[in-house]
Each structure stands twice: as C-alpha cells, then as structure tokens.
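[1] Sharing a model that was predicted from the sequence below.
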Amino acid sequence: MMELTILGGPGEHGRSSYLLRRDDQYILLDCGMDIQPEYDGERARLGPIMPGLQAVFLSHAHEDHSSGLQILQHYGYQGEIWTTRATVRQLPVCLKKMEYERYALTEAGSVHAQAEVTSRDELQFRYLEDMAPPGEWISIRPELEICWGRAGHLPGSIWITLNWYGKKIFYTGDYSAESRLLQADRPLHHSRIVSRAHPLPGQIPDLDLAIVDAAYGVDTDRQGNKLAQLGRYMKETLLHSGTVLLPVPVYGRGQELMLWAYEQFPKVPILVEQELLDALKLFASDEQWLQPDGVGRIERLLQSTRLHSMTDDSSREALIQAHSSALIFTDDGMMQSSKAQQHYMRVAARQDNRVIFTGDLAQGSFGRTLMMDMEHRGCQILHVRYKVHQGLPDVRQMLLDLKSPRTLLVHAPVPRTDGLALRLEQEGFQQVHSLLAEEQLVFG
C-alpha cells in the first residue's frame, strides 16, 4: 500500500504539495508551502522525514508550487529536485518576493553521478529534458521510473507520471491544453495510442491514483469564448477612446495576453511594465515549449513601435499622458502592490476606462475588494478569466484519456471542487475525491 499526505492544493487555490510514502521512504510532488515565520507546520512535518526523502519533483516555478524550496534548504536536503531548465531559470522571477537571491543553487552533472553537497544551503536540480523527450519512460532509481510531458501552463511546466515500487501515480501540475502560445503534451493511457505517426504522447498505464488540476470547477467555457468576451470589452473601451488596465502576474498569462492583445488591436499603444517584458524575453528563450510560431510572434511584439516599456514613475506618467487611449499591463494580478494601485488611481476617475482582471482574486486582496465594491464609482471593474487551468470539459476528457482512474481533484476552493466531483460522479466517473489539506489517501 502507498499513502498520500496532502500538504496543500485540494480545497484551495494556492500552495500545492503532495507527499507520497511507502514504509519509511518518501517522494514530494511540488513544494508550495506556507513558510511564514509564525507557521511551522511544514517544517515540523518535513524535518523528521528528510532522511527518507528519495526525490522531489517540481512541476513549474510559480510560487504556490515552489515556495517550500527554502524548507528543503533549511533541512539540508541532499537529493535531487527533478524539473526542467526553463523552470530553474524562472525561479528568480517567480520567487523574487521571497528573496530568492539567498538561495545557493547548484546543478549536478550526470543523474548517475554521486551528489557532492558541501553546504546545507545547496539544492541540486536534475533536468528531465536531458534524460528523455516528453512521453518516454526513464528509470532514475532502481525502484522509480518516470514519464513527463509539457503542461501548457508556463515554459518548462510539466506533468509527471511515476512508477514507484509498482504503484503508478499521475500528477498534472498546473495543466492547460488551450494556450495560444505554449505547447501541451496530451497524457494518454497506452491503450488509446493508435499510431506513432502522431506526436508521441505520454504512454500511461493503468493508474493507482491521478492528482488532477481542476481549478475552474464546473466552468465549461473554452479559451476562445473567454478571449471573445475579453476582446469585446476591450474594443468597446477603445472605441470610446478609453484605456484598459490589465493587472497580470509577472510570469504566466500576462505574456500570452500581451501577445494576443498586440495581434488583436493593431493600432493601439501597449504600455507594459519592464518586468513583464523581461519575462517575455524568457519565454522566447525557451522555444521547445512554444507553439511553432511562438518565437516569431514574440519577436514581432518586442520590436513593435507600439510597445512602450514603463520602468519608473516618471516613465509611467509620461507614457500615460502621451497616450490617452491605450492598453496598460501591470505586473500584479491582484493589484496588491503600490505600483499597481497607482495605475488604478490613474484610470479610475474616467468612466470610459476599464480595469479587467483575468485570474482568481484572493479574499482580502485589493483586486477582490474592487470587484466586490457595489458602490464603486468611476471606471468599470470587470473579470474575464483567461484559462491557464482546467474546467469541467478538460477534466472529463483527461479522465477518459486515462481510463477513469481513482482521482484527487485539486487547486480550487472546496465548493468549486465539491461541485465538480458531484458532476463527474453523476456522469458515471467513480472514486473522484474532493479532500482538504492535511488529509491522507491510502491507495494501491
């Protein structure tokens, strides 16, 4: 038997981390953990198991999946962290607020070489793309085989299948098959692979457990519908000579939306915080994760005379004064920073302007407060989700592709997850779990 302990992920749209145990051996899938000084739950839990921790897998660089790296560091973890080169390159961007510069990161050589760790502050990363292409099974320990694929969430983001002591576990990380810029490899049960003439997908056997991104619950909208709605709102605003402010995370959907907006509105000035442009250049450096035309599209945007970089308060003021109608991208998806809030103050006074949020807004965030303010006066506040996770049709198709394994739905608040689990059960899917952090699941 094998045991899964949920450190974070189900029942919340935030930290994601899953601890697998067989006897006194452990594997960690992502390490997005609460690391506030006053909270020592993860430290207390991980400290005793550190000698038995066999491997760590990091699906991508976003803080809610990687913030616990410093806990591994704290305990002097000397094993491998399996991920991709693109993910490691992104960590300084995604963990900037956590003083990532304090990390001493070392890259070990061959996977079969002995680890040489001289300091408890060093973490060792192993790169899956150096071992095998997407969809191929490889052995990284005598008792552990893995298969990985591109997850379509970020450059370098992956899904993972493990075969550990004969138990097969699939983990999506954050998965989206609908990106207009990133490629995603479709995980398929081996019985559903009919031709090698097609790009090689993941060859997944019968699973003991699937941990599946279900962040959007029963939402059935496709990406095209979301973008059509977003495009209508933006077009209406621009026709009235207004400005649209789009708060986005520093690395992720913001780069996709900048590119989409540039192509949709060919005469409109686009004002972008330099941090977002720096991250866009990182996208372009990871061609193997992009759609075939991705690099060319990014280069055309970066070379455009309509693209204007905002680097400080004076450049922001000058550009906004020079362009009374524009698209503005600021690098804070929930508008918690003073910079993002200053952007809001600039556009708020005019009713023809709009602020459009495109992701989840945490309770208590500035963005959530704006959305909930029924007495708000001034510019319009709207919300149109850009898909970077899975909703009902995506989860349904994934479970069918994997031949309906026992499934844990993750990455969404409890009501959203419960609703999706009920819907899937009504459609005939069995053993679909909606659980909470701290709970355990025994399987196999």
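    Good, I have the coordinates.

[2] CA only for contacts and neighbour counts going forward, please
    Fine.

[3] Quick check: buried residues in stretch 271-283?
    271-277, 279-280, 282-283 (16 or more other Cα atoms under 10 Å).

[4] no no, stretch 38-48
    In stretch 38-48, counting by 16+ other Cα under 10 Å, buried: 42-43.

[5] Also stretch 73-82?
    73, 75-82.

[6] Kindly indicate which of those lies nearest Ile158.
    Trp82 (10.6 Å; Cα to Cα).

[7] Helix or strand: which one has that closest one?
    strand 80-83 (DSSP states H and E).

[8] what's the offset of that strand from the middle of its chain?
    Centroid displacement of strand 80-83 relative to its chain, using Cα atoms, centre = their mean, to the nearest Å, is 17 Å.

[9] by contact count, what packs against that strand?
    Secondary structure elements in contact with strand 80-83, counted by 3 or more Cα pairs under 8 Å, 6 or more residues apart in numbering; DSSP states H and E, are strand 53-57, strand 122-127.

[10] With distance to Leu19 and mean neighbour count as new columns, can those strands be given to me in JSON lines?
    Listed next are the helices and strands packed on strand 80-83 as JSON lines, based on distance: least, Cα to Cα, whole Å; neighbours: other Cα atoms under 10 Å:
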{"stretch": "strand 53-57", "distance to Leu19": "9", "mean neighbour count": "21"}
{"stretch": "strand 122-127", "distance to Leu19": "19", "mean neighbour count": "22"}
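
[11] got another, please set it beside the one above:
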Amino acid sequence: MQRLHLQGGFGEKGRTSVLIDDGESRVMLDAGIKVGAPPEDYHPLLAHPASEIDALFITHAHEDHIGALCWLIGQGFAGPVFMTPTTQSEMSATLDQYAHVFDLATYPVSKAAIEVFEPGDEISFASQRIMTGHTGHVAGGVWFAVQSGGKRTLYCGDVVPESAVFPMTPMPEGDMMLLDCSYGDDRTPASVRAERIVAWVAERPKGSVLPTPLSGRSLELLAILSGPLAIADLMYEPLREQISVPKLLKPGVAERLAERLETTHRWKPGDPLPNCPLLVHDGMGSAGPAALALEMAEQSGHPVLLSGHLPEGSPGHRMRELGNADWFRLPTHPTLPQNRVLWENAGRPRLMGHSCEAKALEEIQHALPAMVTIAATGDSTEI
C-alpha cells in the first residue's frame, strides 16, 4: 500500500509537491512555491514535519517545483535531495529569484545533501524504488514512477510529449497517475501555436519583448524564431549549458541551437530595447531581466508577447489585463489529447490532475474518466 499526500499544486497552480508514504519510508516529490500567493499558501502544505521526510526528489528547476527547497531545509528536512546535473546547475538561479531572502541566507542549498542522477536512472531508496525518464519539458527534467508497497505511482511533474526540442521517455504502467493538467481542455497542437507566435513577431519588425523562463520555453522560442534575435545577457551562459549535453535534446537540435545562440545580440539592463525580438527571463515579469524590460516596454508602448502561465498579480498578468501585452500560449505542458494518450499508455490507472483548478478538471473528465476531480492540496489517499 502507498499513502499519497497532496502537498501542493492540486486544485491550484503552483507549489507542486507530493509525499509518498509506504509505511516504511516517506519520499517527497518536488518542493515548489506559488508565485503571488499569501505567505500561508506560498510553500507546500507538509503532511508530516519536515524532519520526518526521508528524501526529496526534484523533477526540474522551475520555481513551482524547487522554489521551496531552502524553506524545507529551514523546516528541519535533513535527508538527501535527488536531482539531475542540469537541475542542479539551474537551481541557484531559481532560488535566488523566488526563495525568501531569510531562507536563502540562513538555509542555503550548500546545506543540502544533493545526490545526482541521470534521466533514465533507477534509484532505490529505503523501501521505495524510483524509475525516471525524460519529460520533454526542459533539458534534464524527469518524471518519477515510485514503486513501493506493491503499488506504483506515476508522477509526471511537467511533461511535453511532442516537444520540438526535448525528448520524452514513455512512462510505465501504474496504479495511480498524477498528471500535468496545466492546460485543461486545450486541444490546439503546438505547431499551430508556434506559427501564431512567429507571425506575431514578424508583424512587429521594429522589435518586441518576449518574457520566458530561463529553461524550457526559452529554447523552444530560440528554435522557432528566425532572423535577428536578442537575449538578456544573463541568459547566454545558462542556455549554452542547457544545450551542451546533446543527449538531453532531440537528435541534431543541440548543434542547431548552438549555432543560433551564437548569432544572438546580448542585451544588458540599461541598454535601450533592441529593434528585434528580445527574450528575457522570467516568463511572468516578476523577477530577473524581464521585470525591467517589461517596465521599459510598458512606458514606451513597445510590443510585448507573453506565452505562458501568468499568476494573478504578476506584472505579466497586469499588463495583459490592461491590454498592454498580447498573449499566445507556446505549449510547454500537454494538451488534452496528449494527456489521454499518456493515460491510456499507462494502463488507464486512477488519475489526479495537478497544476489545474477543480473546475477545469471537471471539464476534462469526459476524456479522462478515471480523473478524481475533487482532489485538492491537503488531501490524502491510499492506493
């Protein structure tokens, strides 16, 4: 038997976290934060004291999956933290932007016992066996399949089954699947979304600002945009590192993106906005070079295109609401048809959807009849 504790990301977007307890050990999957949330909802809702959690496994270095790491250490967690080398290399940049200043200074990741593994590795920890595989979401991002107590839970984290840049490894069959439902009932293919973004950029030849996460969507945009292109200067080294390991990308993509990266103009804060598309991180405009670039664009009426999740209260959300920015989704999560295929290939197990509000889960239950639509952060269930 496994007991699952939904610690964040269920019935909401952000602070993604799950605890799996098989009666002998407790393994936590992800420790995210929720951008724009009040203090009581910013970090995961722990089902047990942090000191009683035996290990933490991280899928990737986006803030809604790793942003609470310093906080968790401060709460008393002292177990090993498992992540891929790419996640480890990107971890500090994410925590610098999203961890609370006190936690970052008092409980730095240097205090964490980090253990590195490669996508595709199988890890045995205490009584639990964890399979891993590529997610298609970011370089080095992984899904987890946790086997213990005679049951197997599949945790997607964030996945993209048909990315043009990153591979996704097929998941095994399981008894429970925690599915990335970020896009709810969205059925539009990624190719159509990409065409719309390319056309929008082409219609604004005097330049535009495209906020994007430092990993994942930034490389997807780099792959589809042709012609002159600028990136925030601070993005160059992280992007170069992301494409430095070709096996983390689809065949031939690393070489193509490396050539493209070398032709980009590197924009620094204090420079005027360039007369070409400019990629800046982060995707919400809440931190990093994007915060300044969006402020400059809004003051001058410079075009802005947002392409991902916008938490209420974020600069990107505010600009879109005021009509000062456009928004076209560039998929970095699965569409509903893709989720249907993932579920069927996993043997049609019981389902819970994360990174999605309950109302949206109800709207997709017709396609995913095993979906538990009332699952919410703070709930627990046995399988």
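    Sure thing, it's come through. A quick note: this is a predicted structure, and the numbers were derived from the prediction, not measured.

[12] just to revisit the earlier point, in JSON lines, list the helices and strands packed on strand 80-83 of the first structure along with distance to Gln229 of the first structure.
    As requested, those are arranged in JSON lines below (distance: least, Cα to Cα, whole Å):
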{"stretch": "strand 53-57", "distance to Gln229 of the first structure": "37"}
{"stretch": "strand 122-127", "distance to Gln229 of the first structure": "39"}
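
[13] what's the closest of the ones you listed to Arg416 of the first structure?
    Across those, closest to Arg416 of the first structure is strand 53-57 (Cα to Cα), at 26.6 Å.

[14] okay, the angle between that closest one and strand 122-127?
    60 degrees (axes from the mean of the first three to the mean of the last three Cα atoms, to 10 degrees).

[15] Can you tell me what sits against strand 53-57 of the first structure?
    25-30, 79-83 (Cα atoms under 8 Å, 6 or more residues apart in numbering).

[16] And those residues, which is closest to Thr358 of the first structure?
    Nearest member of these to Thr358 of the first structure, counting by Cα to Cα, is Asp30, at 24.7 Å.

[17] Now do the same contact list for Met98 of the first structure.
    So Met98 of the first structure contacts Ser67 (Cα under 8 Å, 6+ apart).

[18] And Gly283 of the second structure, by the same measure?
    Counting by Cα under 8 Å, 6+ apart, the residues that Gly283 of the second structure touches are 210-213, 290, 306-310, 316.

[19] Find the pair from those residues with maximum spatial separation.
    Taking Cα to Cα, no two of those sit farther apart than Ala290 and His309, at 14.5 Å.

[20] returning to what we had before: look up the average distance of the strand holding Trp82 of the first structure to its aligned counterpart in the second structure.
    By mean Cα distance after the TM-score superposition for the first structure, the fitted strand 80-83 of the first structure averages 1.8 Å away from its aligned residues in the second structure.

[21] Tell me the spacing between the most centrally placed residue in the second structure and Val341 of the second structure.
    Most central in the second structure under Cα atoms, centre = their mean is His62, positioned 4.7 Å from the mean C-alpha point. Computed as Cα to Cα, to the nearest Å, the His62 of the second structure to Val341 of the second structure distance reads 25 Å.

[22] sorry, back to before: which of the contacts of Gly283 of the second structure lies closest to Tyr42 of the second structure?
    Once Cα to Cα is applied, the member of these that ends up nearest Tyr42 of the second structure is Leu310, at 15.7 Å.

[23] With distance to Ala68 of the second structure, neighbour count and secondary structure added, can I get the contacts of Gly283 of the second structure in CSV?
    Formatted as CSV, the contacts of Gly283 of the second structure follow (distance: Cα to Cα, whole Å; neighbours: other Cα atoms under 10 Å; DSSP: H, G, I helix; E, B strand; the rest coil):
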residue, distance to Ala68 of the second structure, neighbour count, secondary structure
Leu210, 27, 28, strand
Pro211, 23, 30, strand
Thr212, 21, 24, coil
Pro213, 18, 22, coil
Ala290, 22, 27, helix
Leu306, 25, 24, strand
Ser307, 24, 23, coil
Gly308, 21, 20, coil
His309, 19, 16, coil
Leu310, 19, 20, coil
Gly316, 22, 31, helix
